[in-house]
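> need a 3D model of the sequence below.
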Amino acid sequence: MQAAQILALALPNVVPVNVRDNVLQHLIQDINNKGNHTSTGIVSTAALYPLLSDNGQHDLAVELISTVTYPSYGYMFNNPYENATTMWELWDAPMEGPGMNSRNHHMFSSIGAWFYSHLAGIDFQSDLILIQPRMLSENKKHLLTKIDCQLSTLYGLVHVSYTRDESDTFANSILLRVSIPSNAQAQVIFEPLYPGARCVTIMENHEVIWSIDSKDNSVFHDVNTGLMTRQVGSGDYEYQAFWE
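Got it, this is the predicted structure:
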């Protein structure tokens, strides 16, 4: 059932707009009913995590990838029977049965694309590199407080790292470091750290480039989503964004 809902939601123009939210809620409810586990296979797993992250369920996506109970990636690599060193064909590879015949089924590795595109937030639009790490809510931020990612792209090496709420002094802030390769342009996008949060200050390389009281247009503020966007060229940048 999960696979049918995931693929219908992920493919264009399959689910009518007026019932899309109902289908998504059925999917979420089924995941919850299974104790926050998926019942997906190799065809729909790749679409699940981006679907959740792009539809207000990033917390749930990170919970699913963090679990170590059956069935999950965590169980595959940490179980009482056989700790995987490659991707299995099925979630329950240690169990006996004729259905299990592959210990190197790379299709489940599709989760790696989501690590780059949503956890680190590296994506591409036309000739722009997009940097938009997705933020967990305040209630779930303990699941993921740090990221450090390098990705070799057609533009060159892109490096993104962040630390969230580094200390009490900088509560409700994120420290983001970004490296953009030569001859490339990028948009660095800051998500609200929690629902309803508003940005009050953004610093770039230790200098204030935007504040809630300033008229500086170097950072675009989308009042509908709360997203803060800065366009930059190649180079190394360190940002600190403060929210309230």
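> only C-alpha atoms for contact and neighbour calcs from this point on.
Fine.
> tell me the SS of the residue nearest to residue 202 when sequence neighbours are not counted?
Of all residues not flanking residue 202 in the chain, residue 241 sits nearest, at 4.4 Å (Cα to Cα, 6 or more residues apart in numbering). Residue 241 falls in the strand class when you classify it by DSSP: H, G, I helix; E, B strand; the rest coil.
> how near is residue 241 to residue 174?
According to Cα to Cα, to the nearest Å, residue 241 and residue 174 sit 6 Å apart.
> do residue 159 as well
Relative to residue 174, residue 159 is positioned 16 Å away (Cα to Cα).
> the two - which one has more neighbours?
In this view residue 159 and residue 174 are compared by other Cα atoms under 10 Å, and residue 174 has more residues nearby, 25 against 19.
> and the helix of greatest length in the chain, what does it pack onto?
Among the segments of the chain that qualify as a helix by DSSP state H, the longest is helix 17-33. Here helix 17-33 touches helix 2-10, going by 3 or more Cα pairs under 8 Å, 6 or more residues apart in numbering; DSSP states H and E.
> the longest helix of the chain vs helix 2-10, what angle?
Interaxial angle of helix 17-33 relative to helix 2-10 (axes from the mean of the first three to the mean of the last three Cα atoms, to 10 degrees): 150 degrees.
> one more to line up against the first:
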Amino acid sequence: HKSALMMAEMAAAQGLASEAKKYRQWAETMRANFHKQHLQPDGSIKPGSQTAYVLALDCGLLTDAAERKKAGAHLAALIRKKSGPKKSGMTTGFLGTKPLLPVLADTGQLELATSILQSRKYPSWGYAVKNGATTIWERWNSYTEEHGFGGSNGKMNAAMNPFSHYAFGAVTEWMFTDLAGIAPAEPGYSKIRLQPHIPTAAPKGAKPISWVRAHHDSPHGRIAIHWQRQQDDSLLYEATVPPNTTAELSLPSHSPWSKPTPKTTTTLLKPGHHRILVR
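Below is the predicted model of the structure:
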């Protein structure tokens, strides 16, 4: 479905109207078949794996806002059901992990997404760091505290176990686009979207994320942002917008630490350095 939509977009960009129409029709047929065969009346999906929910949300098979919110809630429930004193609750692999945190944040589950990012339980990025990782492992169970290189059950073939494999490193994309909030609004960053998602909670034993600093070197120059919680619970936001661009900045109208669910205010930023304090 997602591939068909991308093909339709590419065909339209080349002026191939009939090809674009064909691919859009294919995508719509696939979406309708998915709804008929897999989507349940209560908003759940069968089969009910975490990856099934993640891919349905990420690939555009669920487009209605209410449908997406229900699916996100079901996904969050699955993760919480699997979590425990030593378990993060994640069961996704190569296909599901990359879009997991983005779809959680997109469906109103930002705090859960952040707790997974910060988790030190198995499986998680933090679990690997806790066990000495300085690179991204190919497998969540490349090394476990119980069985070492034998995986989660002690029987894994350690001969095929790279400790430098980028797949799970795709989480950094979410850190840039959601936590830092840097994304292109138009191809090539001629127009920039700045919209940080600011978490206010953290998993047990961890401190909430109170600041983020990031930059991206675009074709027009460096885009840089920094947001930080201040001592009085206000939000300090700074951004540098490169020449020959503009940035659409979306920030909470009130500090997220002073009001739990503030509304969003959007401002157009011109090139230069900007410093904004949100109380």
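> re earlier: what is the aligned counterpart of the residue nearest to residue 202 of the first structure in the second structure?
Structural alignment (TM-score structural alignment) places residue 241 of the first structure against residue 278 in the second structure.
> count the neighbours of its match for me.
Counted with other Cα under 10 Å, the neighbours of residue 278 of the second structure add up to 16.
> wait, it sits on residue 238?
No. Look at residue 278 of the second structure against residue 238 with Cα atoms under 8 Å: they stay out of range, at 11.1 Å.
> mind reading off the mean deviation between the longest helix of the first structure and the second structure?
Taken against the second structure, helix 17-33 of the first structure registers an average deviation of 2.5 Å after superposition, with mean Cα distance after the TM-score superposition for the first structure.
> any idea which element the residue lying farthest from the centre of the first structure lies in?
Most distant from the centre of the first structure: residue 98, at 35.7 Å, with distances by Cα atoms, centre = their mean. Residue 98 of the first structure belongs to no helix or strand when elements are defined using DSSP states H and E.
> and the gap between the residue nearest to the spatial centre of the first structure and residue 95 of the first structure?
Nearest to the mean C-alpha position of the first structure, by Cα atoms, centre = their mean, lies residue 118 at 2.7 Å. As for residue 118 of the first structure, its distance to residue 95 of the first structure is 33 Å (criterion: Cα to Cα).
> next: residue 45 of the first structure.
Computed with Cα to Cα, the distance linking residue 45 of the first structure and residue 95 of the first structure is 21 Å.
> who's more crowded, these two?
Higher neighbour count among residue 45 of the first structure and residue 95: residue 45, with 21 against 12, using other Cα under 10 Å.
> the aligned partner of that one in the second structure: what's it in contact with?
In the second structure, the residue paired with residue 45 of the first structure is residue 97, using TM-score structural alignment. Taking Cα atoms under 8 Å, 6 or more residues apart in numbering, we find residue 97 of the second structure in contact with 51, 168, 171.
> 7 Å - rerun?
Each residue near residue 97 of the second structure by Cα atoms under 7 Å, 6 or more residues apart in numbering is listed here: residue 168.
> a helix runs through it, doesn't it?
Yes. Judged by three-state DSSP, residue 97 of the second structure forms part of a helix.
> where exactly do the helices run in the first structure?
Secondary structure of the first structure (DSSP H): helices at 2-10, 17-33, 45-53, 58-66, 73-77, 111-114.
> export the ones you listed to a markdown table and tack on distance to residue 227 of the first structure?
Below are those laid out as a markdown table (distance: least, Cα to Cα, whole Å):
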| stretch | distance to residue 227 of the first structure |
| --- | --- |
| helix 2-10 | 24 |
| helix 17-33 | 23 |
| helix 45-53 | 15 |
| helix 58-66 | 16 |
| helix 73-77 | 32 |
| helix 111-114 | 20 |
